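1. Structural data only, the sequence is not supplied:
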């Protein structure tokens, strides 16, 4: 038994408008499974599959007050492509952002609702990931996070150091999941979080029990009205265990 990362969940004041931005940014299609929920995935994509980590935008009235602990890194193929992408995203409503990055070769930006993301300089490791190079999680202990998520999912761990860890689907396709060491403490609920799903035919209750045995815990909220399960990883980051697909 195992889970796989199928999407990220992003809170939004206006899910439709923010969905249009990210659909244009990534070249993806848009769907709406319910009022207040906008779904983004590559055109012609058969969800779920390791070639992409999709995006669900869910309406929320809670304001963004701190830097997100989960963000996207976008891939580019050349210096010219990086400059063109930054310019195009600016035209779509993104702005340059300062998160204390200093003089770096990548460009830190914020989407129209202030969610940080990076437009990376061309890197060989991301040559075949698609538009999203990586889903990046700030953490205190990349080794510990790689240990938990490496057991939680059937993804392959590629690199682990005291400051950085990365993993990717076992098929070697799609974006990476990366953990970067930061001194910033987690504050409140994450506006962006991971959604994982068991495989079709797996027992979700057994998978939940397995994740708890690995170190996941309960967020301490009433979940009686939802069909999925919200858990918390060892560093307090919320994530959702969806129904098997």
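-> Perfect, thanks for sending it. Quantities reported herein were computed from a predicted structural model and do not represent experimental measurements.

2. drop to CA atoms for contacts and neighbour counts, all remaining ones
-> OK.

3. Quickly note the distance from residue 123 to residue 134.
-> As judged by Cα to Cα, to the nearest Å, residue 123 and residue 134 stand 12 Å apart.

4. can you tell me the helix or strand for residue 179?
-> In the assignment (DSSP states H and E), residue 179 maps to strand 176-181.

5. second one coming, line it up with the first:
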């Protein structure tokens, strides 16, 4: 039994505009099955994509503007690719972001709605991830987060220290999930969260019960009567367990 990480969910004032930004950033396509929801997936791929994590953008009236606990990091293959991608992202509407990062080899930007993300310098670790190198979550205890999420998704732990943990799917495809120790989490939001999907043989109810046994708790974010289940991990990071695909 395990859950699949299928998409990163963004809250936005304008889901269509932000979806188009991320489609341009990733070189993917956009679709919308209902008003207020825009999906960004690799062109020609059926959802859920087995070797990628999609982007799902949901319109909300007034999304929080404080720093997100989670963000996306984009992969590059060369210095020239890094420069080209940063330039293209700025043309699409990204702006430089100052998160007190200092002088680092990667570039920190914000999308048109203020969500911070990084464009990494070329790294061997991310050579085969696709355009999204990693989804990074700020946390208090990377070791504990790695245990919970590794068991929730049956992902492989590649690195772990007191300051960070790095996991990837057992199949070795798609982006990594990284946890970074962060001193002060109280002013951060869950504007960006992870959506997980059970395998058909497992079912939603069984998987919700399983991750609750691992330490997840039900969360109320005003979702009302919806087909997905909203939970929080042991550090309060909201995530959703989706219904049948």
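-> Perfect, thanks for sending it. Owing to the predicted nature of the structure, the values given are computational and were not obtained by experimental measurement.

6. mean deviation of the strand holding residue 179 of structure 1 from structure 2?
-> For strand 176-181 of structure 1, the mean deviation from structure 2 after alignment is 0.6 Å (mean Cα distance after the TM-score superposition for structure 1).

7. so what does that strand touch, helix or strand wise?
-> strand 132-139, helix 142-152, strand 164-168 (3 or more Cα pairs under 8 Å, 6 or more residues apart in numbering; DSSP states H and E).

8. now the longest strand seen in structure 2: how far from the chain's centre is it?
-> For structure 2, the strand with the greatest residue count under DSSP state E is strand 3-12. Using Cα atoms, centre = their mean, to the nearest Å, the distance from the centre of strand 3-12 of structure 2 to the centre of the chain it belongs to is 6 Å.

9. who touches it?
-> Strand 3-12 of structure 2 is contacted by residues 18, 48-49, 52-60, 62-63, 113, 152-154, 191-199, 207 when judged by Cα atoms under 8 Å, 6 or more residues apart in numbering.

10. mind checking how far the residue nearest to residue 189 of structure 2 when sequence neighbours are not counted is from residue 11 of structure 2?
-> Nearest in space to residue 189 of structure 2, with sequence neighbours left out and distances taken as Cα to Cα, 6 or more residues apart in numbering, is residue 68 at 4.8 Å. Residue 68 of structure 2 sits 11 Å away from residue 11 of structure 2, going by Cα to Cα.

11. Give me the common contacts of those two.
-> Taking Cα under 8 Å, 6+ apart as the criterion, residue 68 of structure 2 and residue 11 both touch 191-192.

12. thinking again about what came up before, pull the contacting residues for the residue nearest to residue 189 of structure 2.
-> Residue 68 of structure 2 neighbours (Cα under 8 Å, 6+ apart): 115-116, 188-192.

13. quick revisit: what's the angle between the strand holding residue 179 of structure 1 and helix 142-152?
-> Counting by axes from the mean of the first three to the mean of the last three Cα atoms, to 10 degrees, strand 176-181 of structure 1 lies at 150 degrees to helix 142-152.

14. Give me the angle between the following helix or strand past strand 176-181 of structure 1 and strand 132-139.
-> For strand 176-181 of structure 1, the succeeding helix or strand toward the C-terminus, using DSSP H and E, is strand 192-198. Strand 192-198 of structure 1 and strand 132-139 are oriented at 110 degrees to each other (the same axes, to 10 degrees).

15. the inter-axis angle of strand 192-198 of structure 1 versus strand 3-12?
-> Using the same axes, to 10 degrees, one finds that strand 192-198 of structure 1 and strand 3-12 are set 150 degrees apart in direction.

16. Measure the mean distance from the next helix-or-strand element following strand 192-198 of structure 1 to structure 2 post-superposition.
-> Under the assignment DSSP H and E, the closest C-terminal helix or strand after strand 192-198 of structure 1 is helix 204-214. Compared with structure 2 after fitting, helix 204-214 of structure 1 deviates on average by 0.8 Å (mean Cα distance after the TM-score superposition for structure 1).

17. still on that earlier bit, among the contacts of residue 68 of structure 2, which ones are buried?
-> 115-116, 189-192 (16 or more other Cα atoms under 10 Å).

18. Rebuild these as CSV, extending it with distance to residue 140 of structure 2.
-> Output for these, formatted as CSV (distance: Cα to Cα, whole Å):
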residue, distance to residue 140 of structure 2
115, 21
116, 20
189, 14
190, 15
191, 18
192, 18
